[in-house]
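Peer 1: Next comes the sequence, and after it the predicted model I'd like to discuss.
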Amino acid sequence: MTDVFAPLAGLEGVGSSVRAARDAVDVLLRDRGLRRISSDVTTEALLLGAHASAALAGSTSPLDDVRRGEGDALSAGAVRMTTELMSMAPQADTAPVQVWTRLHQLAAVGMVADEAELGHLRTARESVPDDIEGLPPAPGADEMWERLSGLARALTEPTTAPAIVVAAIVHAELAILRPFGTANGLVARAAERLVLVARGTDPLGATVPELGHQELAGSYAQGLRDYATGGVAGVRDWLLRACEVVTLGAERSPLTGDR
């Protein structure tokens, strides 16, 4: 199978931006020492990420409420995903569809009318979801299934592309395709973080890329629109934005004490 990610990593400016973002993460982890990063740091980083991702999806729950388990359905769903996120990392590249459906099972509790919809990939008999504000209409089920299957196959094949590039493409594709009836943004952002963990950029989950997306919220929907409709330039711009997100995620890590 063709390495579909490698050409994207070679787009103008992407390579240098990836290196700068990776350096920001490496400096953070090296300065603290991987062996001295406790599970409490990971737990806190995942919680901060869940709160930020839920806020991007429309949650208004304050962080303190989320920390106490008193947040709204969106924040509760995002937090539920964190409970299994690290344990799912080994399957992120070997069984990606199963991982994405499991993420949805965790995220969408309380958001669906029927529990059978949890982890259910939509079909042509169902309405096209519109749960990420500002995006063009999601593709029909046939196109969605074709692209989702292609993305899953690509993830199981070797690539020379950096993890940051792969993670950004996974995020964008899931957001654009919206394979589930709801909670697609939560799933897409969690899937991006999983790739960063699984492919070694942030193996202990100590950074908070979701906070990067939240801080750049003004360009989030536009970045995805450009990715979907702007050709190569739109994809490049999304990848450059993703590098900025990773850098911000390192800067906002609980390890820095500055959040």
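Peer 2: Thanks, I have the structure now. Predicted model, so just to flag it, every value in this text is computed and none were measured.
Peer 1: C-alpha from now on. contacts and neighbour counts both.
Peer 2: Will do.
Peer 1: Name the residue most distant from the centre of the protein?
Peer 2: Most distant from the centre of the chain: Arg125, at 27.4 Å, with distances by Cα atoms, centre = their mean.
Peer 1: In addition, the following structure is provided for comparison:
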Amino acid sequence: MSSASDPLAALTSLPGVPEAVDSVRKAVDRVYGHRVMRRRAGEITSEAALRAARGSAALSGADWALEEVRRRSDFGSEEQARTVGAALRLTAEAGQLLSIWRQSPMRVLARLHLVAVGQVRTGTGAGAGSAAASGSAPGADGIAADTVGRPRLAGEPVDEPLVELPLPDAQEVAGRLEGLSGLIIGGSSAPALVTAAVVHGELLALRPFGSYNGLVARAAERIVLINSGLDPKAICPAEVGHAEQGRAAYLAAFEGYVSGTPEGMAAWIAHCGRAVELGVRESTAVCEALQRGAA
């Protein structure tokens, strides 16, 4: 496939990117080779999902302790609780959408937004078209039902407190989403890290929905990492690493993506790579704790 038809492949040779890809691959291989993974992979996957949700919510302004996320059952009482609930639902739903992603990424993104808002139960497939509530009255969180699960239209507001960069207009959003969808459906020879970083960065840059764009972008990154075969058991939560590096570093790297320069793109991909490695470190610690009988 030529670079013209596979633009993601061109990013693979940017300075520092081959090293980031190689480092991620080695880190993932190490945790998959841990002796605990042979016997208790399901427990590692469940724990990674919980920690991923906590990390993604933290980046969206709900920085709760892990045990608070584990303990709580009410996620609808106030804004931070809704954010944490949305992150938990998205992390659970991501694994249900893997078979659909390569055929219909827009359907998956619509479903993710519906799940984030809480208008549908998780684990029931990606029938986003019929799942949205009718009417336009806002719910308890102030989100109008008829804006959920579809890209925003001209003049519709976006609630994304983390990202303050200018919003692309609705026409640009539609065009770039179509382009991103074509790249995913067409496939790429680029490593999973590169594809995941671009999907994450593009969705965060576009903020195509009226709410929860950061959570959706990170859930889409998760889907790519799992679906690509890099992390098939979902035990390397990049969300943990994004949160651990901090919101300031996250936004600085993201601004590199938005700049579109080779240096900026390379910095964003490297940042995403480091996030995966930190997620690996987190799951390795869980493996070690299980091995000691401490968790």
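Peer 2: Cool, the structure landed. Computed from a predicted model, the values in this text were never measured in an experiment.
Peer 1: which SSE is the residue farthest from the centre of structure 1 in?
Peer 2: Under DSSP states H and E, no helix or strand contains Arg125 of structure 1.
Peer 1: which ones are touching it?
Peer 2: Under the criterion of Cα atoms under 8 Å, 6 or more residues apart in numbering, Arg125 of structure 1 has no contact partners.
Peer 1: now swap in Thr123 of structure 1 and tell me
Peer 2: By Cα under 8 Å, 6+ apart, Thr123 of structure 1 lies in contact with 141-142.
Peer 1: Let's see that with 7 Å instead.
Peer 2: Thr123 of structure 1 sits next to Ala141 when contact means Cα atoms under 7 Å, 6 or more residues apart in numbering.
Peer 1: same thing with Val69 of structure 2?
Peer 2: Going by Cα under 7 Å, 6+ apart, Val69 of structure 2 touches Arg54.
Peer 1: Specify the local secondary structure of it.
Peer 2: Here Val69 of structure 2 is recorded as helix under DSSP: H, G, I helix; E, B strand; the rest coil.
Peer 1: Trace it over to structure 1, please.
Peer 2: Under the alignment (TM-score structural alignment), Val69 of structure 2 maps onto Val66 of structure 1.
Peer 1: Check Gly85 of structure 2 too.
Peer 2: In structure 1, Gly85 of structure 2 lines up with Ala76, judged by TM-score structural alignment.
Peer 1: Show residues contacting stretch 261-276 of structure 2.
Peer 2: Here stretch 261-276 of structure 2 makes contact (Cα under 7 Å, 6+ apart) with 14-17, 20-21, 24, 193-194, 197, 236-242, 253-254, 256-257.
Peer 1: and with 8 Å instead?
Peer 2: 11, 14-17, 20-21, 23-24, 193-194, 197-198, 236-242, 244-245, 250, 253-259.
Peer 1: next one: stretch 38-48 of structure 1
Peer 2: Contacts for stretch 38-48 of structure 1 (Cα under 8 Å, 6+ apart): 63, 67, 79, 82, 204-208, 211, 253-255.
Peer 1: Can you flag which of the residues you listed belong to helices?
Peer 2: 63, 67, 79, 82, 211 (DSSP state H).
Peer 1: Now do the same for the last one: its match in structure 2.
Peer 2: Residue correspondence to structure 2 (TM-score structural alignment): Leu211 of structure 1 is matched to Val240.
Peer 1: Find the nearest non-adjacent residue to that match, please.
Peer 2: In this structure, Val240 of structure 2 finds its nearest non-sequential neighbour in Gly55, 4.7 Å apart by Cα to Cα, 6 or more residues apart in numbering.
Peer 1: which residue lines up with the one you found in structure 1?
Peer 2: The alignment partner of Gly55 of structure 2 in structure 1, by TM-score structural alignment, is Ala52.
Peer 1: just to revisit the earlier point, for ChimeraX, write a command that selects the buried ones of the contacts of stretch 261-276 of structure 2.
Peer 2: To isolate the buried members of these in ChimeraX, using 16 or more other Cα atoms under 10 Å:
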select :11,14,17,20,21,23,24,193,194,197,198,236,237,238,239,240,241,242,244,250,253,254,255,256,257,258
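Peer 1: Which strand or helix spans the residue positioned nearest the centre of structure 1?
Peer 2: Note on structure 1: the residue nearest the mean C-alpha position is Arg189, at 2.2 Å, using Cα atoms, centre = their mean. According to DSSP H and E, Arg189 of structure 1 maps onto helix 184-198.
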